[in-house]
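Peer 1: Pasted the sequence and its predicted model underneath.
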Amino acid sequence: MTSLARDWFRPERPDLPELVTDEAERRRIKLELVIVFGITLGLSGARSLVSLLDSLLQPTPLSRQHVALNAPQAAQSLLDLLAQLLSVVQLVCWGALGAYLLVRAGFRLRSVGLGWRRRDLLWGGGLAALIGIPGLALYFVGWKLGLNLAVSPSTLGDTWWRPIVLTLSAFGNAFAEEMLVIGYLLTRLRQLAFRENTSLLAAAVLRGSYHLYQGFGGFVGNLIMGLVFGRVWQRTNRLWPLVVAHTILDVVSFVGYSLAKGHVAFLP
């Protein structure tokens, strides 16, 4: 194995952040992780598992069941707009919580990859293409094999604010997931002396878990995405390209689906 391949597949733990050896501080970090993910994406993972089990117990095959990612939350249009925006605020606050806790622990946000560079847009676009095309193929294969529910990225009505809300939702999802699952979690696991591959797998499984409501294909696809995104962060220490890529993927999925629905026959 070449040194370059070894660096990517069997990376060494970096010198920073420093290991936490004080037992009281280690317990505090572990408790913090439980609390943070117990009220954010870890809780979403548990709910997704319950949702998948419920779907499996239905007499209807998974491929004939439907789930919507962005659904109406109120009957009146303006109230629905407000509810959708509040959901975006919740997601951004989840990501901000992870960033805040790192700052309180003495980290600079730049140290976890939140210092903006122009090339982050280019990197993000490349990552979106790398993940998006195979991911879409994997979803349709899983759906046809009966391993996935029919996922509707949006069932919002045809309103003036729909593309705006879907774009904001895409960013909210991206910022919350990449900040918590990559920037925050992997940094904390480094402090606890987890090996790079072990922490990478843990973060990827967490990412897959809160997509279980989509079916087994949703879990596998997001697990792979988590492995790729996590390793890119571990090797480059850049978080914004991941947020950009994730946002692009969700915008294409959410907005593209809402525009193509009814015009493309094979869409669920």
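Peer 2: All right, it came through fine. None of these values were measured; they are calculated from a predicted model.
Peer 1: rest of the way, CA atoms for contacts and neighbours
Peer 2: Fine.
Peer 1: Count the residues that sit near the residue nearest to Glu178 when sequence neighbours are not counted.
Peer 2: In this structure, Glu178 finds its nearest non-sequential neighbour in Val243, 6.2 Å apart by CA to CA, 6 or more residues apart in numbering. Val243 sits with 27 neighbouring residues when counted by other CA atoms under 10 Å.
Peer 1: this is the comparison structure:
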Amino acid sequence: MLEEQVRSPGRRVLGVEVLIVLGLSLGQSAVYAIVRLVDLLSRGPLREATATLNPTRSERPWFDLTYQLMGIGFALVPVALALYLLWRDDPRLVRRLGLTTASPVRAVAEGFVLAALIGLPGIAFYLVGRELGVTAEILTVPANVYWWTTVVLVLAAVQNALLEEVVMVGYLFTRLTQMGWGRWQVVVASATLRGSYHLYQGIGQGVGNFLMGLIFGWWYLRTGRVLPLVIAHTVLDVFAFVGMLYLGEQLGLR
């Protein structure tokens, strides 16, 4: 009986597990983002606020690099935890979540299409949000740039993609479905949480990421594959981080 309970945990057990995983990762980020938004609003208009995504961690280059790599590595621990919990229930985890594919070219192509679908309107959404004063100025490049900055920014993009898509889509969709949630209830819940942990960037970015969550959730419902979402998210962040590093001044955005 005990073995059967471990293999098929009840809704309450799954609910506690979900709260712990989110509390260690993006749920915690959502709480901080909401408090940060209240803090920003209490100081003045959002158009005067800034949100730094990749801050310099130390004025000494090698310590900065060490802190950056440590931050990226430890941010992936909740990903490992979520994957382990799912694998424990079903060792066919990788295939079930669509984290691998027999057609890598197709997965990459789908990822770039999704990135274009999200990215181009996302830029317009950000600029409109800035004009309306509901979005903070987003700084994606650290104050101090070194020879290794590009590599770290790419690694940060991959880390963001794995954390958000594996936990918010692969893990959360699986667990909420097992708890008896309807398909679109899961999509909306995941999208709402995605939007909430971006609120530190302003209300506009919160809404924009909520819409992104709806699109990514719809895609996962149709395909059952996380890998194209990870690729798309990585492409978006690489463009925002590395693209801004090299093109920001020419575009007048740095």
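Peer 2: Structure received. As the structure is a prediction and not an experimental result, all values here were calculated from the model.
Peer 1: Now the TM-score, please.
Peer 2: After superposition, the two chains reach a TM-score (TM-score structural alignment, normalised by the length of the second structure) of 0.93; 246 aligned residues with a CA RMSD of 1.6 Å.
Peer 1: picking that back up, quick one: whichever residue in the second structure pairs up with the residue nearest to Glu178 of the first structure and Thr56 of the second structure, what's the gap?
Peer 2: Correspondence of Val243 of the first structure to the second structure, assessed by TM-score structural alignment: Val230. Per CA to CA, to the nearest Å, Val230 of the second structure is found 25 Å from Thr56 of the second structure.
Peer 1: Hmm, the residue nearest to Glu178 of the first structure is touching Ala170, no?
Peer 2: No. Checked against CA atoms under 8 Å, the pair Val243 of the first structure and Ala170 is beyond contact range at 9.7 Å.
Peer 1: What segments of the stretch 51-200 of the first structure are helices?
Peer 2: Here the stretch 51-200 of the first structure has its helices, by DSSP state H, counting those that start in this stretch, at 77-104, 119-144, 162-177, 185-191, 196-209.
Peer 1: could I get these as TSV with distance to Thr236 of the first structure?
Peer 2: Shown next, in TSV, are the helices of the stretch 51-200 of the first structure (distance: least, CA to CA, whole Å):
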stretch	distance to Thr236 of the first structure
helix 77-104	18
helix 119-144	11
helix 162-177	18
helix 185-191	13
helix 196-209	13
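Peer 1: Which of the ones you listed sits closest to Ser44 of the first structure?
Peer 2: helix 196-209 (8.0 Å; CA to CA).
Peer 1: give me the stretch of the second structure that that closest one matches.
Peer 2: Aligning helix 196-209 of the first structure against the second structure (TM-score structural alignment) gives residues 183-196.
Peer 1: starting at the chain centroid, how far to the matching stretch?
Peer 2: Chain-centre distance of stretch 183-196 of the second structure: 13 Å, with CA atoms, centre = their mean, to the nearest Å.
Peer 1: buried set for it?
Peer 2: Of all the residues in stretch 183-196 of the second structure, those buried under the rule 16 or more other CA atoms under 10 Å are 186-196.
Peer 1: Closest one of these to Arg254 of the second structure?
Peer 2: Arg254 of the second structure has its nearest neighbour among those in Gly195, at 25.1 Å by CA to CA.
Peer 1: I'd say the closest one and Gly208 touch.
Peer 2: Yes. With contact defined as CA under 8 Å, Gly195 of the second structure and Gly208 form a contacting pair (7.2 Å).
Peer 1: Residue in the first structure paired with Arg130 of the second structure?
Peer 2: If you follow Arg130 of the second structure across to the first structure using TM-score structural alignment, you land on Trp143.
Peer 1: and Glu165 of the second structure, what pairs with it in the first structure?
Peer 2: In the first structure, Glu165 of the second structure lands on Glu178 (TM-score structural alignment).
Peer 1: Next one: that match from Gly42 of the first structure, what distance?
Peer 2: Glu178 of the first structure is 14 Å from Gly42 of the first structure, by CA to CA.
Peer 1: Check Ala71 of the first structure too.
Peer 2: Going from Ala71 of the first structure to Gly42 of the first structure by CA to CA gives 22 Å.
Peer 1: picking up where we left off before, ok, the match of Arg130 of the second structure touching Ala137?
Peer 2: No. Using CA under 8 Å, Trp143 of the first structure is not in contact with Ala137, being 9.9 Å away.
Peer 1: of those two, who's got more company?
Peer 2: Between Trp143 of the first structure and Ala137, counted using other CA under 10 Å, the more crowded position is Trp143 (23 against 12).
Peer 1: Perfect, I'm done here.
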